[in-house]
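Enquirer: model this:
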Amino acid sequence: MKKNIAIIMGGYSSEVNISLKSGNVVYQYLNTEKYNPYRVHILKEKWVALDKYNTEFPIDKDDFSAVINGQKINFDCVFNAIHGTPGEDGKILAYLELLNIKHTSAPFYQMALTFNKRDCLSVVKQYGIKTATSYFLNKGDTLSTSEIIDKVGLPCFVKPNNAGSSYGISKVKILEELIPAIEKAYKEDTEILIESFLDGREVTIGVIQYKNEIKVLPITEIVTENDFFDYEAKYEGKSEEITPANLSKKLKEKLEKVAIKTYKALNMSGFSRTEYIIVNGEPHFLEMNTVPGLTAASIIPQQAGEAGIDLEDLFDNAIEMALKN
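Expert: Next up, the predicted model:
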């Protein structure tokens, strides 16, 4: 019997439109001989399932079901394609786990941990994984720009603590840019992370569960036209993504080893894509994305394709791993 799969997409953050694109790609490529896929829009104003004609049917939040064309549909598995809250921060996954519904992401606590940049950094540091020097701020804290610069130096990066797709991030080159950058970040979150600038090559590494094993996908180097890998660079063609990256065998092996160490240190499962800056031959962890972009042009699908895994296989594997876990 075919499994009913809910592909959740949308969300409550600035990334809603990116998530809708990812979710629709998953819907397009799921094997309909094995699955009955349903798109489920999780939006602030409504939770609805869509049929193939885009007719909306309300989700019953008591059991995460929907009555579609007179038939009650219960879902065997949820494919999480929500970037940001409530998918990438674990909130909706905690709800699904209470209902005993399988999903393609890591358990809710791991998702919440990796989404919180400060907490994630504190864990990986304990495992000896190198990071940038950082400074934390909460909204309402007394600001000392001299104290911040004394610790992290210039240039530095100001980031919302809980946000993705580079929303709210600024590269600060001079002292006068610091306060506007902090104000910009506070528009996305009440917690801020300020990090020292790491001068080196940027790579992003996909690590997934594939056929019951942890698999490191071919590494991608990011060469951006902008000051950093910001929204324009990620989604509007202002960067070059080189897959596989041109790396020496020794450096490639070091990066793969660190990527697996990070994945295990954070007790991850499912998808992950992690950014590192290579400084003097040493990888420095930036952040982990646990619901990476899944369009045909996105990095994880590029890396999977280089590894001989097409989109249908990539998405099918995610569901199979979820059903077994």
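Enquirer: switch to C-alpha atoms for all contacts and neighbour counts from now on
Expert: Will do.
Enquirer: those helices in the chain, which residues are they?
Expert: Ranges of helices within the chain are 16-29, 91-98, 108-115, 117-126, 145-152, 178-186, 231-235, 249-265, 299-306, 311-324, based on DSSP state H.
Enquirer: pull the residues that contact the longest one.
Expert: Applying C-alpha atoms under 8 Å, 6 or more residues apart in numbering, the contact partners of helix 249-265 are 123-124, 127, 129, 205, 207, 214, 216, 269, 272, 274, 281, 283.
Enquirer: next, the angle from it to helix 117-126.
Expert: Helix 249-265 runs at 120 degrees relative to helix 117-126, counting by axes from the mean of the first three to the mean of the last three C-alpha atoms, to 10 degrees.
Enquirer: and helix 249-265, how far out from the chain's middle?
Expert: 19 Å (C-alpha atoms, centre = their mean, to the nearest Å).
Enquirer: what are the buried residues along it?
Expert: Residues 255, 256, 258, 259, 260, 261, 262, 263, 265 are the ones in helix 249-265 that count as buried (16 or more other C-alpha atoms under 10 Å).
Enquirer: also this sequence, please, to line up against the first:
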Amino acid sequence: MRVLVIGGGQNAEHEVSLASAAAVAGALRSGGHDVSEVTITPEGVWRVPGQRDATTAVASLASALPLLAEVDVVFPAVHGPLGEDGALAAVCALAGVRVVGSGPRAGAIGMDKWATKLVAQAAGLRVARGRLMEAADIGDAEFDGPVVVKPVSAGSSYGVGLAREEGDLAGALREAARFDRRILIEEIVRGREIDVAVLREARGVRWAAPPLEIETSGLFDTATKYDGTARFTVPARLTPGEQSALSRAALTMFDALGCAGVARMDFFLTDDGPILNEVNTMPGLTAASQVPRMFAAADVAYVDLVDRLVRAAEVPGR
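Expert: Predicted structure coming up:
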């Protein structure tokens, strides 16, 4: 198949997205697909190999759009806002082009941690108690115990901080506000950090891969995520009941959001069962990322995984 892989993006996950896109493109070529690539710079300029670089974002997008007519599928390996949040899927929907992954609605809701919590609760899943705050109101924030502070729409744990004492709160809020004007303040949940990946195959069959456990000495923040100090165990050591509960919860959330392709659901496993932390509708996709590791544990090799994603691609909204 002719596949256009889009990497980069206009957010803090730019470098992570470049790595995912390069890995995906390489795997697709290994699987026999005809691959072309486009990179979106942090300034929003679309760079097409072999074409002269445009000077503005709008001019570059105009020059890149004809590529959509030349491919069978678009693989938007762009994490974070203006990518994973459904923006690129919306472009493909307007053009009537098949796209890997979730459509605009699921991407937008999944990127918004507050909206995700509301959907999860409506679907019968447990979430951490929390409240929403505007960056403009940081000066009025009151400390009511140790909390986790997060930007509402950001990935790779950028802007996530822990306020154990009152003096920590203002700094944590300011850091989160660097990434989004909306900030989520949540109670601290104590439990094992377990991720579950769900894949929707061609013809609509969807299934959960063996769960993965993240083991770290502190908060699983951006530094810990990428400096190699966190340990991933897959399959996670779980009882049959725990694994069943996590898989059911992951599939429930996947369906509630209307996800497609692959999505990663992050949970805390407590003594009372799973608590949903967040959803990633375009998770990291290098061979060493969490999602490919989980499917490798189910005997789905990396090249096979990206091939399945391409073959399951659909035009959003149809």
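Enquirer: before we move on, back to that, so which of the buried residues of helix 249-265 of the first structure comes closest to residue 61 of the first structure?
Expert: The nearest member of these to residue 61 of the first structure, counting by C-alpha to C-alpha, is residue 263 at 32.1 Å.
Enquirer: now the helices of the first structure as CSV including distance to residue 199 of the first structure?
Expert: Below are the helices of the first structure laid out as CSV (distance: least, C-alpha to C-alpha, whole Å):
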stretch, distance to residue 199 of the first structure
helix 16-29, 29
helix 91-98, 35
helix 108-115, 24
helix 117-126, 19
helix 145-152, 13
helix 178-186, 19
helix 231-235, 18
helix 249-265, 17
helix 299-306, 22
helix 311-324, 34
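Enquirer: any of the contacts of helix 249-265 of the first structure buried? List them.
Expert: 123, 124, 129, 205, 207, 214, 216, 269, 272, 274, 283.
Enquirer: okay but the fourth one is in contact with residue 283, surely?
Expert: It refers to residue 205 of the first structure. No. Counting by C-alpha atoms under 8 Å, residue 205 of the first structure stays clear of residue 283, with 11.3 Å between them.
Enquirer: now for these two: what residues contact both?
Expert: Common neighbours of residue 205 of the first structure and residue 283 (C-alpha under 8 Å, 6+ apart) are residue 276.
Enquirer: give the contact list for the aligned residue in the second structure for residue 170 of the first structure.
Expert: Under the alignment (TM-score structural alignment), residue 170 of the first structure pairs with residue 161 of the second structure. Going by C-alpha under 8 Å, 6+ apart, residue 161 of the second structure touches 148, 149, 150, 172, 175, 176, 221.
Enquirer: roughly how far does the second one sit from residue 128 of the second structure?
Expert: The reference is to residue 149 of the second structure. Residue 149 of the second structure is 12 Å from residue 128 of the second structure, where distance means C-alpha to C-alpha, to the nearest Å.
Enquirer: likewise for the fifth one?
Expert: From residue 175 of the second structure over to residue 128 of the second structure the distance is 21 Å, taken as C-alpha to C-alpha.
Enquirer: got it, and the fourth one?
Expert: Spatial separation of residue 172 of the second structure from residue 128 of the second structure under the definition C-alpha to C-alpha is 18 Å.
Enquirer: more neighbours: which of these two?
Expert: More neighbours surround residue 172 than the other of residue 172 of the second structure and residue 128, with 20 against 15 (other C-alpha atoms under 10 Å).
Enquirer: now the equivalent of the more buried one over in the first structure. Nearest residue, chain neighbours left out?
Expert: Aligning on TM-score structural alignment places residue 172 of the second structure opposite residue 181 in the first structure. Computed as C-alpha to C-alpha, 6 or more residues apart in numbering, the closest residue to residue 181 of the first structure that is not its neighbour in sequence is residue 170, at 5.7 Å.
Enquirer: now which residue in the first structure aligns to residue 289 of the second structure?
Expert: By TM-score structural alignment, residue 289 of the second structure lines up with residue 298 in the first structure.
Enquirer: no, scratch that, I was asking about residue 270 of the second structure
Expert: Using TM-score structural alignment, the partner of residue 270 of the second structure in the first structure is residue 279.
Enquirer: quick one: contacts for the residue nearest to its match when sequence neighbours are not counted?
Expert: The shortest distance from residue 279 of the first structure to any non-neighbouring residue, by C-alpha to C-alpha, 6+ apart, is to residue 200 (5.0 Å). Counting by C-alpha under 8 Å, 6+ apart, residue 200 of the first structure touches 277, 278, 279, 280.
Enquirer: okay, now the second one: neighbour count?
Expert: Put plainly, it is residue 278 of the first structure. Neighbours of residue 278 of the first structure (other C-alpha under 10 Å): 18.
Enquirer: shouldn't it be in contact with residue 204?
Expert: No. The criterion here is C-alpha under 8 Å, and residue 278 of the first structure misses it with residue 204 at 10.7 Å.
Enquirer: how many residues are close by residue 9 of the first structure?
Expert: 26.
Enquirer: residue contacts, the residue nearest to residue 304 of the first structure when sequence neighbours are not counted?
Expert: Of all residues not flanking residue 304 of the first structure in the chain, residue 217 sits nearest, at 6.2 Å (C-alpha to C-alpha, 6+ apart). Applying C-alpha under 8 Å, 6+ apart, we find residue 217 of the first structure in contact with 205, 206, 207, 208, 303, 304, 307.
Enquirer: map the first one onto the second structure.
Expert: Counting by TM-score structural alignment, residue 205 of the first structure corresponds to residue 196 in the second structure.
Enquirer: show me where the stretch 51-200 of the second structure has strands.
Expert: With DSSP state E, counting those that start in this stretch as the criterion, the stretch 51-200 of the second structure has strands at 73-76, 98-99, 130-134, 147-151, 161-163, 182-187, 192-200.
Enquirer: distance to residue 45 of the second structure for those - can I get that in CSV?
Expert: Below are the strands of the stretch 51-200 of the second structure laid out as CSV (distance: least, C-alpha to C-alpha, whole Å):
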stretch, distance to residue 45 of the second structure
strand 73-76, 15
strand 98-99, 21
strand 130-134, 30
strand 147-151, 25
strand 161-163, 31
strand 182-187, 26
strand 192-200, 31
